[in-house]
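[1] need a structure here:
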Amino acid sequence: MSKAPVHPNHRLQRDYPAKVRFCPLCGGSMAPRLILPDNVTRKVCDACGFVHFPGPKLVAGCLVIDHGKVLLLRRGIEPARGKWTFPGGYVDLGENAADAALRETREEVGMRVELGSVLGVLGDTANPSLTLVVYLARPLDYPAMTSEEATEVQFFAPDEIPWSELAFPTTVDALTAWIANARKRD
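    The predicted structure follows:
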């Protein structure tokens, strides 16, 4: 019997790995235990002994730049629905970050882009379960389109960016780095 497709609850996804309660191997309950020789506490399965070593989820995105302006989208989904950010999302298992950045840009704003250099690899102290790889990119086709994930799309010059309406600390960090790099080249 097949079940209906679902939309992932991205707010809930951010609870991983902090709220893991059951072993992914045997389903047994997990409890914090001291792990030697590192002397760190990790969740350990009471039944099979599996140790959960959490690592960050990788996210990849593009700052699409055209004539000195950056493409931002207004988020249509949680978290941060209604706030501005750049195209990006989770890297799938077996996918590299560059391919994920291209895929997410196409899915969210309907644009094919050409990747340039890596702008940076960013962490978010408010959400340490994510690490973000941000690429600079240039558009190969127009126009950017809206989608379920992007209710509005717009190019912004640095002095037009809606700073008080940005979605995440990493959005601020990436845009700040882009502006600083652009000023160095001028």
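[2] alpha carbons only for contacts and neighbour counts from here, please
    Will do.
[3] what packs against the longest helix belonging to the chain?
    Longest helix in the chain, counting residues (DSSP state H): helix 169-185. Applying 3 or more Cα pairs under 8 Å, 6 or more residues apart in numbering; DSSP states H and E, one finds that helix 169-185 contacts strand 113-123.
[4] still on that earlier bit, can you give me the buried ones in the longest helix of the chain?
    Thr170, Thr171, Val172, Ala174, Leu175, Trp178 (16 or more other Cα atoms under 10 Å).
[5] report the contact partners of the residue positioned nearest the centre of the chain.
    Against the mean C-alpha coordinate of the chain, by Cα atoms, centre = their mean, the closest residue is Val59 at 3.6 Å. Contacts of Val59 were listed using Cα atoms under 8 Å, 6 or more residues apart in numbering, and they are Gly88, Gly89, Tyr90, Val91, Ala97, Leu130, Thr131, Leu132, Val133.
[6] mind checking which of these are in strands?
    Among those, the members found in strands (DSSP state E) are Gly88, Gly89, Tyr90, Leu130, Thr131, Leu132, Val133.
[7] filter those to the buried ones?
    Gly88, Gly89, Tyr90, Leu130, Thr131, Leu132, Val133.
[8] and the helices in this structure?
    10-13, 97-109, 169-185.
[9] so for Ala150, which of these sits nearest?
    helix 97-109 (6.0 Å; Cα to Cα).
[10] packing partners of that closest one?
    Counting contacts by 3+ Cα pairs under 8 Å, 6+ apart, helix 97-109 packs against strand 57-66, strand 88-90, strand 113-123, strand 130-139, strand 150-156.
[11] contacting residues around it?
    58-62, 73, 87-92, 111-113, 115, 133, 135, 144-150, 153.
[12] now the second one, please; I'll put the structures next to each other:
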Amino acid sequence: MEQKWLKWAKEIQALAQAGLAYSNNVYDSERYEQLRELSKEIMASYTSVSMEKLDELFTNEVGYQTPKVDIRAFIVENGKLLLVQEKIDGKWALPGGWADVGLSPSEIAVKESVEEANIVVKPKRVLAIYDYLKHEHPPSPYHVYKIFILCERTGGDLKGGLETHQVKFFSPDQLPELSVERNTKAQILQLWEDVSHNRQLTRLD
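    Below is the predicted model of the structure:
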């Protein structure tokens, strides 16, 4: 469950961002700026994120605030699951990243698989759409929806990329240390069971 201080800070930020986008009153805009500063102060007080980084996170978003979307490719071969080692924390994750404007979820899964694992994949179906807040992820300044897409490798040789060190296949009972901001062990094992038993369903939330 998300901590209350983080929930409040994000809600204040969302209200401030919407107010700055739609208000035509200079005095109201000043109040919304104050609210945004307050949300940043709360974040900075309870996390290790600097005010400079929070400025970047909060001021690069404009208009009505909506959840961000993270796409992950779930690739299984010979009873093993493909994971990439992230350079940012040295831990392991399914290939993936933020959705890009102009690309569909399937196209993002293909793009990220090439960039992070040097392989070509064919997206098959959506396995899950998870809400970041309802899973055991660390606190985040963003509200995130995570889309996991079952993919089939059609080409390429395993190799790391600009954001990844290594690329390997792992058995579900021998998973390495996971980058839990990106995917949790519970998520991976649940989706592994679904794929292994050919369950034709999409998990929600």
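[13] ok so, going back, make a markdown table out of the helices and strands packed on helix 97-109 of structure 1 and add distance to Ala101 of structure 1.
    Shown next, in a markdown table, are these (distance: least, Cα to Cα, whole Å):
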| stretch | distance to Ala101 of structure 1 |
| --- | --- |
| strand 57-66 | 5 |
| strand 88-90 | 6 |
| strand 113-123 | 9 |
| strand 130-139 | 8 |
| strand 150-156 | 15 |
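[14] would you mind measuring from Lys19 of structure 1 to Pro54 of structure 1?
    Here the criterion is Cα to Cα, to the nearest Å. By it, Lys19 of structure 1 lies 11 Å from Pro54 of structure 1.
[15] actually Gly94 of structure 1, not the one I wrote
    18 Å.
[16] between Lys19 and Pro54 of structure 1, which is the more surrounded one?
    Between Lys19 of structure 1 and Pro54, counting by other Cα atoms under 10 Å, Pro54 is the more crowded of the two (13 against 9).
[17] quick one on the thing from earlier: of the contacts of helix 97-109 of structure 1, buried ones?
    For the contacts of helix 97-109 of structure 1, buried by 16+ other Cα under 10 Å: 58-62, 73, 87-91, 111-113, 115, 133, 135, 144-147, 149-150, 153.
[18] what's the counterpart of Lys83 of structure 1 in structure 2?
    Aligning on TM-score structural alignment places Lys83 of structure 1 opposite Lys91 in structure 2.
[19] which residue in structure 1 aligns with Pro123 of structure 2?
    Using TM-score structural alignment, Pro123 of structure 2 sits opposite Leu115 in structure 1.
[20] which residues touch the spatially closest residue to that match that is not a sequence neighbour?
    In this structure, Leu115 of structure 1 finds its nearest non-sequential neighbour in Ala137, 4.4 Å apart by Cα to Cα, 6 or more residues apart in numbering. Neighbouring residues of Ala137 of structure 1 by Cα under 8 Å, 6+ apart: Cys62, Leu63, Val64, Ile65, Val113, Glu114, Leu115, Gly116, Ser117.
[21] what's around the closest residue to the fourth one other than its chain neighbours, how many residues?
    On the basis of Cα to Cα, 6+ apart, the spatially nearest residue to Ile65 of structure 1 that is not a chain neighbour turns out to be Arg138, at 5.4 Å. Around Arg138 of structure 1 sit 20 other residues, with neighbours defined as other Cα under 10 Å.
[22] what's the answer for Ser104 of structure 2, then?
    With other Cα under 10 Å as criterion, Ser104 of structure 2 counts 11.
[23] aligned to it, what sits in structure 1?
    Under the alignment (TM-score structural alignment), Ser104 of structure 2 maps onto Asn96.
[24] residues contacting that match?
    If you count contacts by Cα under 8 Å, 6+ apart, Asn96 of structure 1 has none.
[25] returning to that earlier point: of the helices of structure 1, give the one that comes closest to Pro162 of structure 1.
    It is, among those and with distance given as Cα to Cα, helix 169-185, at 10.2 Å.
[26] from Val126 of structure 2, how far off is the most far-flung residue of structure 2 relative to its centre?
    Distance to the chain centre peaks in structure 2 at Tyr27, reaching 35.9 Å (criterion: Cα atoms, centre = their mean). Separation of Tyr27 of structure 2 from Val126 of structure 2 (Cα to Cα): 46 Å.
[27] show me the contacts for Ala21 of structure 2.
    Ala21 of structure 2 sits in contact with Val62, Gly63, Tyr64, where contact means Cα under 8 Å, 6+ apart.
[28] what do you get for Leu58 of structure 1?
    Tyr90, Val91, Ala97, Leu130, Thr131, Leu132, Val133.
[29] in structure 2, which of those remain in contact?
    Counting by both residues aligned by TM-score structural alignment, their matches' Cα atoms under 8 Å, the members of the contacts of Leu58 of structure 1 that carry over to structure 2 are Tyr90, Val91, Leu130, Thr131, Leu132, Val133.
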